[in-house]
Structures are given as C-alpha cells and as structure tokens.
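Trainee: kindly generate the corresponding structure for this input.
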Amino acid sequence: MSDSASDASDSVSGCTRRRTAVTEAEVEALVHGICFKTGPPRALGVEVEWIVHELRAPQLPLTPERLAAAYAALRAVPLKSALTVEPGGQLELSSPPAGSLMECISVVSADLDAVRAVLSEDGLGLLGIGHDPWHVPRRFLREPRYDALEACLDRTGPAGRRMMCTSASVQVCVDAGYEEPGPLGHTRRWWLAHQLGPVLVAAFANSPLVQGQPTGWRSTRQLFWTQIGPARAGAPPLEGDPRASWTRHVLDTPVMCVRQDDGPWQVPEGLTLRAWARTGEPRPPTREDVDYHLTTLFPPVRPRGHLELRMIDAQPGDDGWIVPLAVTAALFDDPEAAETAYRTVKPLAERSLARPAPHNALWIDAARSGPADRELREAAVICFAAALEALPRLGATPEVTAAVAAYRDRYVVRGRCPADDLLDRGADGTGRRPLGKDVPS
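Mentor: Below you'll find the predicted structure:
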C-alpha cells in the first residue's frame, strides 16, 4: 500500500495520532483472531446495571445536575470493578475477571455496598429492573459516540433510545471454552449460549412496564432489543464455525459511525465494514475503527475474547443479580451441568430454526410469556436443578446455593418471574392506578 492509503488519523483520546489503515483481508483476520480466545474455562465476570432513583419517591425524575453530582462523588470511591455511566444515567459496575464464582460475587458485592453508601447520603438508590417503569428516555451523557448511536438507532424507531436510556441488565461473562469438542468446547458453548438464552430471558424476566402501563411482555427490555433489528442487535446463523460466522456478521453489518477529529461524527447509512475497507471512503478504516465497530454491535451473545451473555434483565433486591450469575456460571463451567443444559434445550431448537436470535419464535415467546411458556418453564426447572447440584462443585457457599433454591421455588417451578410480582402490585409496580395508555405493540 502507498503511504497515502495506509495512514489515517484518530483522536479518540483528544489528540490526533496517525493510525495505520487496514484492508478487508486484515479486518477479517483481526476479527477472526480476537473475538474467540479458546482455552480452559477459568475466568468469570459480571456486569450489573441499575436505574438510579430517588429513595423517597422512585417515580420522580432526577435532574442531570443531581446525577452528575452523584457520579462525581462515586468517582472518588476506590472500587475493584469498573464504574461506568450509561447514556440515560444508568450505573454499571463491571467486575474484573474472577478466578471463581465466589471471588466474583465478593468483589462486586463489596463495590455495590460502597456505591450504595455514597448514593444514600444524597438520598439516592439503585433500582434493579430491566426497564424503567416510569420515565421516558432522556439522554444524560452528551458525547459524540452517543449522538451517533442515537442517530443510527433512530432509523429503526424509538426502541434504540429506550435501550440506551431506560434499560438495565445483568450481563454474565464466561470464557469461550476449549478449542476441542465437548461440553466445554467453544463451539458447544457458543451454541448453548444462544439456545439457553431464551430460558434465561424467561426465568429472569423483570420488565413488564413502560410509563406505568403493562406492555403485555414479561421482558419488554428484550422486546426493544428485538425491535432494533437483526444487523445491530442480532446474532449470526449458528451453522458452521463460530469464528467464521461471527466474522462474516461483523464485516457485513453497517458501521454505526465514522469518527472525526472535529465536529460531529458521520453516521453513514448502509455502509458495511466490508464496503468501508474495500473503498476507503469517506476515509480509510483503521484497526481502532475495527475495535470500535465491535463495541457497536449488540447481539444477545457477544464474543469479546470471552462470551458476554446480554439477555438477562436487571434483578430486584440488593443481591438479586447473584442468582442469574450463579445459575449461568454453573450451566457453562461445570461439565455435568453444561451437558444437562445442552440436552435440555436441544429440543427447543426447533422453535429457533427460522431466524437467528433474538428474532425467532423461541426468543420472542420467552420475552412475551416468560416461564408461563410450558416448554421454557420445564427447561428452566431442569436447568436450575442441574445448577443447584453443580454449585457446591464450583465452591459456592451455602448462602448462594440457598438463594438459587429459593428463587427456583418462588418463581421457576410456579411458572412465574419477577415481572409477575410487578404486575401483581399494580400497573406501574407500586399499587397505584395506571399512569397512561401509550404502550408498545
């Protein structure tokens, strides 16, 4: 390549630097090499998102100034987890990679205690729910990335703004797995993540309300992800090698933006990463652009060297996030539980053949009905039993195992989920009358 074609500038950190452009073949090799790092499953992580709210009256909106002051105070708190802010002001804690389930729980629990202590001094708290039941989407962060993301997602309707500003989740991160076949092999784990995903959506559904009204969906958050569309928020087909399938998906998905040194970022329509690499227009893409593009894809399972499972709604209570973390870790990292989970969800695959996740009937039924869907409930009962047997083998404490058992007894075996509790308390989750009539179809 000539010098004029091989260099481009990048200024993500605020200073312009020269970056080397990449060809289509180089882009393909990069994605193929960095998204699945195989080996023995040893590490575990969790990302927990929360809606920040007024302790005295959660329905009251928070001013941007009040949120900014709270986050300024939190940045002075020493934490082992990374604290970040979502576009609508949601708080996220991302654990460092942990060597065990209990290490992960211990680190995040301590960090959450510290965060809650600081917030409570200002009369604020954390709400564990998959979608804000009261407020309309409102941007808190004003940055070029989120301006571009908003402009890009607006093309497919209002769901993107809700995802950005009013949703929260528990995201469990597991290693990609061994290169070779078997219960802990990376091909099996990739398949299992997509087929077990609807069971997790259903079992932990906790977002039935929008602006005080029931939506008819147990996980409205998952509905909104579906409405964003299969390119930005969908999975690739599961046939064949996961690396090759994911790489094709990455290259054939339109880029969200072309970052600029000055002024707003460009938001081209329909410019795939592959086409950008081939044409070099509006400027040649760089390795940094490829890395950035990967962060703008939001499938239910995202390979980032490890597998990031993104389909679980945020959970109620201070420690509700521990149950989906423990169940997911057991079903992926214990060989016996992983084999049971695989055999249990395999018959469900017939409902997911028509389209990749989350746009097929299995995922949609999970979001709409939760564990009221008979097949999903039966699968969840078996998977929870397998997880409970596996947790002591993973070093889980009796308290963690008891929490999983209590969740199973309260919800799973009864065909219920936390969304049903919200609906039982009244249309807006507080026992009050409905606030309005505008709900998504």
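Trainee: from here on, contacts and neighbour counts on C-alpha atoms
Mentor: OK.
Trainee: where do the strands of this structure begin and end?
Mentor: Under the criterion DSSP state E, the chain carries strands at the ranges 7-10, 17-20, 44-54, 82-85, 91-94, 124-127, 169-174, 209-210, 213-214, 301-303, 307-313.
Trainee: for those, give me JSON lines that also has mean neighbour count and distance to residue 370.
Mentor: As requested, the strands of the chain are exported to JSON lines (neighbours: other Cα atoms under 10 Å; distance: least, Cα to Cα, whole Å):
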{"stretch": "strand 7-10", "mean neighbour count": "19", "distance to residue 370": "45"}
{"stretch": "strand 17-20", "mean neighbour count": "15", "distance to residue 370": "47"}
{"stretch": "strand 44-54", "mean neighbour count": "24", "distance to residue 370": "21"}
{"stretch": "strand 82-85", "mean neighbour count": "16", "distance to residue 370": "29"}
{"stretch": "strand 91-94", "mean neighbour count": "20", "distance to residue 370": "25"}
{"stretch": "strand 124-127", "mean neighbour count": "22", "distance to residue 370": "21"}
{"stretch": "strand 169-174", "mean neighbour count": "25", "distance to residue 370": "16"}
{"stretch": "strand 209-210", "mean neighbour count": "27", "distance to residue 370": "14"}
{"stretch": "strand 213-214", "mean neighbour count": "24", "distance to residue 370": "14"}
{"stretch": "strand 301-303", "mean neighbour count": "24", "distance to residue 370": "19"}
{"stretch": "strand 307-313", "mean neighbour count": "26", "distance to residue 370": "12"}
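Trainee: second chain to compare with the first, below:
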Amino acid sequence: MSTRDVSLAEDPLIESRDQLLAPMIGGEKSKDRWRIGTEHEKLVYKRDDFHAPAYDEPCGIHDLLMNLRQFGWEPVEEGGKVIAMRGEDGTVSLEPAGQLELSGAPLENLHQTCAETGRHLEQVKAIGECCGVGFLGLGMWPDKTRYELPIMPKGRYDIMLRHMPRVGSLGLDMMLRTCTIQVNLDYSSEADMAQKFKVGLALQPLATALFANSPFTEGKPNGYLSYRSHIWSDTDPHRTGMLPFVFEDGFGYDRYVDYMLDVPMYFVFRDGKYIDAAGQSFRDFLKGELPALPGELPREGDWVDHLSTAFPEVRLKSFLEMRGADGGPWSRICALPALWVGLLYDQTALDASWDVVKHWSMEEREALRNAVPKLALDAPIPGGGKLKDIAREVLSIARSGLTARARLNASGDNETGFLDTLEEIVTSGKVPAQRLLDKYHGEWGGDIKRVYKYSF
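Mentor: Got it, this is the predicted structure:
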C-alpha cells in the first residue's frame, strides 16, 4: 500500500474536472520513456519460534527498517514513527501486519529489475541474520490467525482496519495476512492505456493461476490454490473486481474518473494526520460537503491519495498496476514483470494478446476470475478447455514481445530467460501451491512449520 510523502507542501485546490484527469493524462509517455516498476511483499518472522515480530520489539520491524541505513536507505516518518525507508532502489515500507514491501524504482529493463530485487533480498537477509529474522515468500500467512499478528503504526491502516468489517468478511485478512507481487507499467496515450487495461484485466486470472501460492490457512490446507485471490472477492465490492466498464466502447480516462468518484473514501490527510472519512463521497468533497471536513474543498493531493484506495485487478493512476499475483521467491518476482512487459510493451504482442481474449463475454471473464483461486490452471475457459490450454500460447506471445524489445545484458542475453520459471510451471502442470500441498501431504507429514524452510 502507498506510503504518503508527509513533507509535501500544501497543494492546489481542485477547481475543475481537468485536475481529476490530470494524473492519468500526465502519465502518458513516449515509448522510449516507458519504465518497469515492481513491488513485492514478504512475510517477516522470528526464526526461534516463527512469530510475526511487532513494530517495537527488539529486532522487530522498526529495527529492521532502521538497519537498512547501512545500505544507504533513509527513514520516512509519520507521527514520529519510522514507516518506510527511501533509497536509490525505491521505497521499503511496512504493510499493516509488518509484511515488508519493496516498491522498486522505475527501471528501463528486466535485467535491472531482477538485479534490484536481488540487492533488496540480499540486504534484508543480511539484516535478518543479525536479528534472528527470516522472510517467507508466500501469498498468505500459512499458520497465523488474525489475532496473532501485530498492527503497524500507520494512520491509514487504523482507519481501514475499522472500516473493513463493515463492507466485507475478508478485508482484514487482505490487510493482515496476504502478500503480493505487482508490476507498474506505462502507456503512451489514452487509447494505449485502454488496450493495455483490457488485456491486463482479461489475462489477470492467468497471472493469478501461474503465481498461485497461498494454499494454507491457520496451518491446514484451505481448499484453494490462491486463497489471497479469493480474499479479494469479499473484501469490499465498491473498490475491487474486474471492472466491466473497461471493456465497453469508448472507455478512457473520463470513465475511470467517474468510477473513482463512486469509490467510497477512506481518509483525508491533514497536518500530518489521517482523518477518518471512511464510506464518505469524494463527490460530496468536491462540493464542500464532506462530513469529515465540512466546508473544505479537496486538494490535488487528496485525489492522488484517493486513487490509491481502489483495489481492482488492474488499477490506473499515472500508470497501470497489474495486481493479480501471490507473493513468491526471487525467480517469480522477476517473472511477473517479464510476463506483463512481454505482453504489453510490444504492439504486436499486445494485439496478439487481445486476440486471445477479445471474444470472451463479461460473464465469462467473471466466471474465470472466480474459478481460478481454487482451480488455477485447471479453471475452465470460455469456449471449452482449461486455462492451461492457452497458458503456453500467452507465454509464447510474451516471449516474442521480449525478443522484439531486444534489451540485452552484459552477456548479450535478452529478457526472455525471466519467463523460464513460468514455462516450467506450465510444462509441469503444477502451480507453486500444488507443489507445497504435495510436500505438506508427503515429506512434511502435515507439519506446516516445515514451510519456513522455504524462506527467501
């Protein structure tokens, strides 16, 4: 989740709809300026007893963050508490229950992305060795109840934790127990954004399937392969889902602004504090009628904050976020951006990707998205067959897109090698969660603690 820059000076009042459109329009970039931003979360645990460390305990989350200073990171504070670290590789921040996230820098190619990921993991593992802390690459805590998990000191989390139970039964699980990998990508125009948004939404279930990695809840198999993905189905219907309007003729920035105006607010940030506006309307805010701040009008920063509080399968801000994947180890952190860059950053590949899915109805897309958390690659697809039947074709398109980019490393290798881990999943027919379940029922003998041997 976003870490707000609390040092920003007061920004302009919103006086026209053009200011609501500005973040999306301002995101347009020529192809030579397209970048790749990768975000990945990991679960943090103490090695002696596997508990999730609190913020303030010795060698807890605060100490982990501050120890990053030895690698050149600088602290970001909120209310006198360190909530993130900033450096050349982006921002390291803490999620609601202490999950650690790297929001990587915008980079030119996948070689840089994977090197950035490697540096980050080396740094946190080095700190972890000194503190007796380990990191787990899964989509969800395999053994912790909500009540066993600490809460981090960020104002927006307090508001969200109070609001989530009002709108869904699994929102607290989303906040406290899950981890994801996300990829942020650019677009050149409104039309380019719209095509990438459609392809990204339609194929998001495939990404969810390939990266499915959350088959356990509270120490036992939960009946799902991506329980993290299932959680989003009952988190908050006003701000999640497949967004049918994206597939309608004429979709563009204006329609997305309308959607965001209908997404209920969480908060307003004033004087270094988050003010609870949960469930209130940004439309009312524009009229000076927000109950949380009566008579006050929103500023541009309020709108940017609000754009970060919707959680559909693909999200638009000043870039597009691909949001469907469970957390995982280094190879899959590299593979997710490889998949989406290959599909979306080459026009021939983008057109071919749309050809795969363009005939699906909205009902069929929704049915696939709903089936994938349990069935992964065995989920039925429109027209007959299973998702695994198109997986190889889609990966081939991604590979061709990466080949066309021709971004080489010092050894002369292009970016296609980062897809190898996904090719192996498709060839084997087993997604990561199925392999974990095989171990649980086999060599682990039902002992979920054995999963901690599969740390980063």
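Trainee: tm score of chain vs chain?
Mentor: TM-score for the superposed pair, counting by TM-score structural alignment, normalised by the length of the first structure: 0.83. Supporting figures: 407 aligned residues with a Cα RMSD of 2.8 Å.
Trainee: between the strands of the first structure, which one is closest to residue 254 of the first structure.
Mentor: Between residue 254 of the first structure and the strands of the first structure, the tightest spacing by Cα to Cα is seen for strand 301-303, at 16.7 Å.
Trainee: give the aligned range of that closest one in the second structure.
Mentor: Under the alignment (TM-score structural alignment), strand 301-303 of the first structure falls on residues 314-316 in the second structure.
Trainee: biggest helix in the first structure, by residue count?
Mentor: When the first structure is parsed with DSSP state H, its longest helix is helix 101-121.
Trainee: mean shift of that helix relative to the second structure?
Mentor: Helix 101-121 of the first structure differs from its equivalent in the second structure by a mean of 2.0 Å after superposition (mean Cα distance after the TM-score superposition for the first structure).
Trainee: ok, the residue nearest to residue 268 of the first structure when sequence neighbours are not counted - contacts?
Mentor: Counting by Cα to Cα, 6 or more residues apart in numbering, residue 268 of the first structure lies nearest to residue 257, which is 6.4 Å off, once chain neighbours are set aside. Under the criterion of Cα atoms under 8 Å, 6 or more residues apart in numbering, the contact list for residue 257 of the first structure reads 148, 149, 152, 265, 266, 267, 268.
Trainee: before we move on, back to that, where does the longest helix of the first structure end up in the second structure?
Mentor: Applying TM-score structural alignment, one finds that helix 101-121 of the first structure aligns to the residue range 110-130 of the second structure.
Trainee: ditto for stretch 188-195 of the first structure
Mentor: Applying TM-score structural alignment, one finds that stretch 188-195 of the first structure aligns to the residue range 195-202 of the second structure.
Trainee: gap between stretch 135-149 of the second structure and the chain center?
Mentor: 17 Å (Cα atoms, centre = their mean, to the nearest Å).
Trainee: any idea how many residues pack against residue 65 of the second structure?
Mentor: Residue 65 of the second structure sits with 25 neighbouring residues when counted by other Cα atoms under 10 Å.
Trainee: the first structure: which residue goes with that one?
Mentor: Superposed on the first structure with TM-score structural alignment, residue 65 of the second structure falls opposite residue 71.
Trainee: give the contact list for the most centrally placed residue in the first structure.
Mentor: Note on the first structure: the residue nearest the mean C-alpha position is residue 310, at 2.7 Å, using Cα atoms, centre = their mean. Going by Cα under 8 Å, 6+ apart, residue 310 of the first structure touches 169, 170, 171, 172, 299, 300, 301, 302.
Trainee: quick one: the closest residue to the last one other than its chain neighbours and residue 426 of the first structure, what's the gap?
Mentor: Distances taken as Cα to Cα, 6+ apart place residue 308 nearest to residue 302 of the first structure, at 5.0 Å, with adjacent residues excluded. As for residue 308 of the first structure, its distance to residue 426 of the first structure is 34 Å (criterion: Cα to Cα, to the nearest Å).
Trainee: tell me how many other residues crowd the counterpart of residue 146 of the first structure in the second structure.
Mentor: Aligned against the second structure by TM-score structural alignment, residue 146 of the first structure finds its counterpart in residue 157. A count of nearby residues for residue 157 of the second structure, using other Cα under 10 Å, gives 19.
Trainee: can you find the partner of residue 184 of the second structure in the first structure?
Mentor: The alignment partner of residue 184 of the second structure in the first structure, by TM-score structural alignment, is residue 173.
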